[in-house]
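Colleague: no sequence for this one, just the structure:
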């Protein structure tokens, strides 16, 4: 294998110092003639010089890397988000380091510190749904020396850039659709330990109130965003008189459907179901589930625009005011809701 070409090799051939070569190849301001700049770049191209990113970061004070913390990379929603963020970072000349917190606030804080200590120029953070996340993670984020964007799950009272969908509106749209189909006994499977789950339940309850339906606490069933937990939570559904269910994530819907199908129950014959995320269940089950869509392209585009604007502002020493963007979800109609006569 040929030896790796170094700055010294290029400097020796063009008759200039390694410092001069480094400044030119890193596009740094310097008093070097246009002809010498041309010669340096030509020799670097001919010798197939590959920049040492670690050395370059010491010169530019940028690592060309960005970090992402997600709660559950196995979730189709979060894996889709990670993919689109990675593509967007790559288009901007940055590598994305993806980490998984396993929905643990302790892991959130540790991973954030680890990414910053490894030189990330900025961070995308999707907080865990664990109770107590706000205080632990907020304390860590408030001390960061690099820009970051909270994505999908927000922390109240933390002054920073934030991008998320309106969870209350999503819960409302889902429940309102079931109400318009004639259902009145509507169950809701939600992660009550998370802000997103509680907000979706709030939207569900607002839709019930508008129709004059008294919310029944026995129909609100607690589940984390994991399939086995939803499968267990759905056991209690079978003891109610519900005719319809709002499953507040696709993973929760998968756990629910597994429980129903094991009992010989079918959607929408026995239960009408509206899911949330519109990301996975159509591939695995029939009929296709009516769902609340959170457009991942829209979410990732907003997060990328905000973070890279902050990185550029930081390089100029001109940080703008934090911005919060709340996006609107939409109802995607399919075949999982039966209209009651």
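Modeller: Received it, and whenever you're ready, just let me know what you need. Computed from a predicted model, the values in this text were never measured in an experiment.
Colleague: for the rest of this, base every contact and every neighbour count on C-alpha atoms.
Modeller: Noted.
Colleague: would you map the helices across this protein?
Modeller: 7-14, 18-25, 34-46, 53-60, 76-91, 105-117, 133-141, 167-180, 195-210, 227-237, 250-262, 281-284, 296-316 (DSSP state H).
Colleague: presented hereafter is structure B, for comparison with structure A:
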């Protein structure tokens, strides 16, 4: 049965007005036992999310909790800038919480802390998340949005993110257009983000009629230090180009390449993924698939407050000096 206020009223044998009063905790207007029964039925039907969204839209507390769940790369800082700007424009306060590095127990504690501060909506910034953590958010009975992470197998968990499959395709196709055929994928993880980028890479290579050597794919954690470590893994593989799982991975690869007298891009071309300040700091400057993290932040606030559907933010390739044109 669809979780609407009419269906809740029908299941409870009361009027829609009584349901509204019960879910608004107006126990002085109806019998406490009726109120408790209605709330239980609404929760069982999943109507609590609709109620929470309604409270958010009516600006009862005007407080948004932002939970940062992953800091291996620096993308979250620009997202946060966008959130703060748009929340201020829409008259909402923001409370910022850190939930560590993909720590399910700490995330659960942080969500409870956010709810203790009477936050009426939660924005979770993460580079990876598992089903248990998403369930923790769902069980909080509070509107939420996943930012920079998604799983299309569970459309009920709404998100604002770049399309990671498209990112994998765009980055690989760019290198193919530059004449590269021996292309590696380095630094992705086993989460949905990494697997979606892997799928995009595989799709682009397959469409180009190319065979992928398993030794061209190396997993990591998106960090700078990990990029330096992974450079040793790609040496001797015959690669002319690499799609780095993040700009930080790319920076680590470039740093270690210089230490090993491997010239970028003459001997190894590298394209990153993110679009952070590091792209213009390293030498050579990094070509990257640019994600609009600021827009991701502003859009997440609008999406949460307006109770909109999931949204992909467009990406674009920014050309710099780290890729050689073999044509």
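Modeller: That came in fine, so what should we check first? Not measured: the values here are computed from a predicted model.
Colleague: what sits against the equivalent of residue 242 of the second structure over in the first structure?
Modeller: For residue 242 of the second structure, the aligned residue in the first structure is residue 245 (criterion: TM-score structural alignment). Residues in contact with residue 245 of the first structure (CA atoms under 8 Å, 6 or more residues apart in numbering) are 186, 187, 188, 189, 271, 272, 273, 274.
Colleague: now those residues in TSV, with distance to residue 256 of the first structure and neighbour count?
Modeller: Listed next are these as TSV, based on distance: CA to CA, whole Å; neighbours: other CA atoms under 10 Å:
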residue	distance to residue 256 of the first structure	neighbour count
186	14	25
187	12	25
188	11	27
189	9	28
271	11	19
272	12	25
273	9	28
274	11	32
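Colleague: in the second structure, which of these still touch?
Modeller: With both residues aligned by TM-score structural alignment, their matches' CA atoms under 8 Å, the contacts of these that the second structure also has are 186, 187, 188, 189, 271, 272, 273, 274.
Colleague: and these, which of them are in strands?
Modeller: 186, 187, 188, 189, 272, 273, 274 (DSSP state E).
Colleague: can you tell me which of those is nearest residue 98 of the first structure?
Modeller: Set against residue 98 of the first structure, the nearest of these by CA to CA is residue 189 (28.9 Å).
Colleague: thinking again about what came up before, let me know the closest of the contacts of residue 245 of the first structure to residue 210 of the first structure.
Modeller: residue 186 (14.1 Å).
Colleague: what lines up with that closest one in the second structure?
Modeller: Using TM-score structural alignment, residue 186 of the first structure lines up with residue 183 in the second structure.
Colleague: that match and residue 273 of the second structure, how far apart?
Modeller: For residue 183 of the second structure, the distance to residue 273 of the second structure (CA to CA, to the nearest Å) stands at 15 Å.
Colleague: out of the contacts of residue 245 of the first structure, the closest to residue 212 of the first structure would be?
Modeller: residue 186 (13.3 Å).
Colleague: what's the closest non-adjacent residue to that closest one?
Modeller: Excluding the flanking residues, the one nearest residue 186 of the first structure by CA to CA, 6 or more residues apart in numbering is residue 244, at 4.8 Å.
Colleague: burial count for the one you found?
Modeller: Each residue near residue 244 of the first structure was counted by other CA atoms under 10 Å, and the total is 27.
Colleague: now it: how far from residue 179 of the first structure?
Modeller: For residue 244 of the first structure relative to residue 179 of the first structure (CA to CA), the value is 9 Å.
Colleague: same check on residue 310 of the first structure?
Modeller: Applying CA to CA to residue 310 of the first structure and residue 179 of the first structure gives a distance of 44 Å.
Colleague: neighbour count for these two, which is higher?
Modeller: Neighbour comparison, residue 310 of the first structure and residue 179: the larger count goes to residue 310, with 25 against 20 (by other CA under 10 Å).
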